[in-house]
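Enquirer: Quick one: sequence and predicted model below, then my questions.
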Amino acid sequence: MADESLSEEDVEQEELSQQRKSHKDVAADMGSNGPEEDQSVPESINKPFQRKPRKKTSSVWNYMETFKANGVEGSRCKLCSQQFTKSESSSTSSMKRHLDKCLKAHGATLQPQLQFHKGLGNDVQFSAFKYDHAIIREKVSHYIMINELPFVHVESFMWNEIMKTATPLYQKITRGTLKGDCRTTYEIEKKKLVELFKSAQRINITTDMWTSTCQKLGYMVVTAHWIDENWKLNSRVINFCNIPPPHFGYVISDAVNKCLVDWKIQDKIGTVTVDNAKANDVAIKILKESFSIRNPSLPVEGKLFHVRCVSIGVLETMLLCSIVDIYGLCYIDY
């Protein structure tokens, strides 16, 4: 038991000193039985209830180093050795303002990183590397959508480890940010495709519907096919949407028409390929009447507007319609 004549503070100091001594004894025993290790007392023992310091995440620490001299803590610029006293709030604003000027003044002395990229032909071009987080976000959104990955993928531990290994300048992306980036990427790519459709003289459509066995919901996909100026067949999925029941002909025709108007290709439709369902017959009849009023110059007077889904020559039929419409080489009467 501690001496009662001692005050409470003295008792606490005595217990703390005994605790430090015991830790030193344990460290000495470990050092005698094995290789030499650091026998200093952990800082958590000296200050057991002090809040742990936060990790340094600011980019200024790439160019700053900490120091402690004459009981004063601070940071020092690695480029010009200017010192900054540590503030109570641990703010880095003053260091950021300094680095904005210091980096420009020492830019010529810093060795830039180089990046290589393929040029025209077999030429290889290189330029100074510059991390652009906006480009990273754009490429990640493409990666997620092409591989059909969940948004939370970018928050996984290994993803961030890989990106940090590729470049230490990588900044984390949250799933909320990624969701907005994917929407932005879709709108950008949609505008590009709309501009590409303007150069096509005739566009042919294939569409189909099915019901999900798990969700019990009906879905429809619409694909556009056209031949470009280089005589290459192009295909793009322009719509994938839920169609609520009942799946009558006028419901299908309305969904297809809205899709074509949204992509601004309603006046360029040559053929529509569907399966042999009665509802599709009604839908195509409604679409044909609507397109004939708006666009009287349907290929072969609209006789090939309705193409039934069979195993022979769907693409050949669309190609033939495009040739007839563009060059007027022949007239086919079916």
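Expert: Thanks, I have the structure now.
Enquirer: make it CA atoms for all contacts and neighbour counts henceforth
Expert: OK.
Enquirer: how about the strands in the stretch 51-200 of the chain?
Expert: Using DSSP state E, counting those that start in this stretch, the strands of the stretch 51-200 of the chain run over 64-69, 72-77, 83-85, 114-118, 124-128.
Enquirer: possible to save the ones you listed as CSV with distance to Met95 and mean neighbour count?
Expert: As requested, those are exported to CSV (distance: least, CA to CA, whole Å; neighbours: other CA atoms under 10 Å):
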stretch, distance to Met95, mean neighbour count
strand 64-69, 8, 13
strand 72-77, 8, 16
strand 83-85, 8, 16
strand 114-118, 27, 10
strand 124-128, 25, 11
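Enquirer: Show me where this protein has its helices.
Expert: 8-33, 43-46, 93-105, 133-146, 157-166, 175-198, 249-262, 278-294, 314-327 (DSSP state H).
Enquirer: could the ones you listed be laid out in a markdown table, adding distance to Tyr219 and mean neighbour count?
Expert: Shown next, in a markdown table, are those (distance: least, CA to CA, whole Å; neighbours: other CA under 10 Å):
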| stretch | distance to Tyr219 | mean neighbour count |
| --- | --- | --- |
| helix 8-33 | 69 | 13 |
| helix 43-46 | 61 | 12 |
| helix 93-105 | 53 | 13 |
| helix 133-146 | 19 | 15 |
| helix 157-166 | 33 | 12 |
| helix 175-198 | 20 | 14 |
| helix 249-262 | 11 | 17 |
| helix 278-294 | 14 | 17 |
| helix 314-327 | 22 | 17 |
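Enquirer: next up, a second structure to put side by side with the first:
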Amino acid sequence: MKQKLIDLETKKLVNADETTQTYTIPKLREFDHDLCRKELAKMVIVDDLLFAFVEREGFCAYCKVLNPQFVPPSRTTATKDCYALYIQKRNQLKDMFKNLKSRIFLTTDCWTSGQNIGYMCLTAHFVDDEWVLHKRIINFCPIVGHSGEFIGRIVEKCDS
């Protein structure tokens, strides 16, 4: 487990006569199981995969070929990893909002699904200190009505 792995890093060197020379540098690194689990959690979220995906035979065989040291987590552990990543990102966003010098504008989008369930998405829009416009979804929840008073109460509760 503590044995280092060899990575090959390719570098390009442009000579004075503008010819390009490519060379490869071997680089040692250690296997980081926690980093692999974190990246797996990101993959599950970004690619909208089922938590059970991590226990499927094909994925486990692929992981074994890719790096025999990586043991794929159970679906329960993958769920916990995704939730931990969510909490981390939520806290980063809260810290960013606390230190933000500009204002934050909120928009709501409400709709009713085909099963007659109402939903609301609360989005924050803001400009950072480098004048880059951002938008972040800060709440997504089922609702029972579309009235302004009801939506206002939900927005007020969205401080955690």
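Expert: Thanks, I have the structure now. None of these values were measured; they are calculated from a predicted model.
Enquirer: before we move on, the earlier item: Serialize the helices of the first structure to JSON lines and add fields for distance to Gln113 of the first structure.
Expert: JSON lines is the format used below for the helices of the first structure (distance: least, CA to CA, whole Å):
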{"stretch": "helix 8-33", "distance to Gln113 of the first structure": "45"}
{"stretch": "helix 43-46", "distance to Gln113 of the first structure": "39"}
{"stretch": "helix 93-105", "distance to Gln113 of the first structure": "15"}
{"stretch": "helix 133-146", "distance to Gln113 of the first structure": "17"}
{"stretch": "helix 157-166", "distance to Gln113 of the first structure": "13"}
{"stretch": "helix 175-198", "distance to Gln113 of the first structure": "28"}
{"stretch": "helix 249-262", "distance to Gln113 of the first structure": "46"}
{"stretch": "helix 278-294", "distance to Gln113 of the first structure": "58"}
{"stretch": "helix 314-327", "distance to Gln113 of the first structure": "50"}
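Enquirer: So which of those is nearest Ile227 of the first structure?
Expert: When the helices of the first structure are compared by CA to CA, helix 314-327 sits nearest Ile227 of the first structure, at 7.5 Å.
Enquirer: Residue range in the second structure corresponding to that closest one, please.
Expert: Using TM-score structural alignment, helix 314-327 of the first structure corresponds to no residues of the second structure.
Enquirer: Look up how far Arg137 of the first structure lies from the counterpart of Cys82 of the second structure in the first structure.
Expert: Aligning on TM-score structural alignment places Cys82 of the second structure opposite Cys182 in the first structure. Cys182 of the first structure is 9 Å from Arg137 of the first structure, where distance means CA to CA, to the nearest Å.
Enquirer: And Ser22 of the first structure, by the same measure?
Expert: 53 Å.
Enquirer: okay but Asp109 of the second structure is in contact with Met120, surely?
Expert: Yes. The criterion here is CA atoms under 8 Å, and Asp109 of the second structure meets it with Met120 at 5.5 Å.
Enquirer: Just want to know which of those two has more residues nearby.
Expert: The neighbour comparison of Asp109 of the second structure against Met120 (other CA atoms under 10 Å) goes to Met120, with 21 against 11.
Enquirer: and that one, what does it touch?
Expert: By CA atoms under 8 Å, 6 or more residues apart in numbering, Met120 of the second structure lies in contact with 108-111, 139-143.
Enquirer: Provide a PyMOL selection command restricted to the buried entries of the residues you listed.
Expert: In PyMOL, this line selects whichever of the contacts of Met120 of the second structure come out buried by 16 or more other CA atoms under 10 Å:
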select buried, resi 110+139+143
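Enquirer: any idea which of the contacts of Met120 of the second structure is closest to Arg56 of the second structure?
Expert: Closest approach between the contacts of Met120 of the second structure and Arg56 of the second structure, by CA to CA: Phe140, at 29.6 Å.
Enquirer: separation between the equivalent of the closest one over in the first structure and Thr223 of the first structure?
Expert: Aligned counterpart of Phe140 of the second structure in the first structure: Phe240 (TM-score structural alignment). Distance check for Phe240 of the first structure against Thr223 of the first structure: by CA to CA, it reads 9 Å.
Enquirer: And for Glu189 of the first structure?
Expert: Distance from Glu189 of the first structure to Thr223 of the first structure, counting by CA to CA: 16 Å.
Enquirer: With adjacent residues omitted, what lies nearest to the most centrally placed residue in the second structure?
Expert: The centre of the second structure sits closest to Lys42, judged by CA atoms, centre = their mean, with a distance of 4.8 Å. Nearest non-adjacent residue to Lys42 of the second structure, counting by CA to CA, 6 or more residues apart in numbering: Cys82, 7.2 Å away.
Enquirer: wait, doesn't that neighbour sit right on Met43?
Expert: No. Counting by CA under 8 Å, Cys82 of the second structure stays clear of Met43, with 9.5 Å between them.
Enquirer: among the contacts of Met120 of the second structure, which two are most distant?
Expert: Largest separation among the contacts of Met120 of the second structure by CA to CA: Trp111 and Asn139, giving 14.3 Å.
Enquirer: After alignment, which residue of the second structure pairs with Lys164 of the first structure?
Expert: Using TM-score structural alignment, the equivalent of Lys164 of the first structure in the second structure is Lys64.
Enquirer: oh, I was asking about Asp208 of the first structure
Expert: Using TM-score structural alignment, the equivalent of Asp208 of the first structure in the second structure is Asp109.
Enquirer: Return the residues in contact with that match.
Expert: Counting by CA under 8 Å, 6+ apart, Asp109 of the second structure touches 120-122.
Enquirer: And it, how far from Asp48 of the second structure?
Expert: Distance of Asp109 of the second structure to Asp48 of the second structure, given as CA to CA: 22 Å.
Enquirer: what does Thr10 of the second structure give?
Expert: On the measure of CA to CA, Thr10 of the second structure and Asp48 of the second structure end up 33 Å apart.
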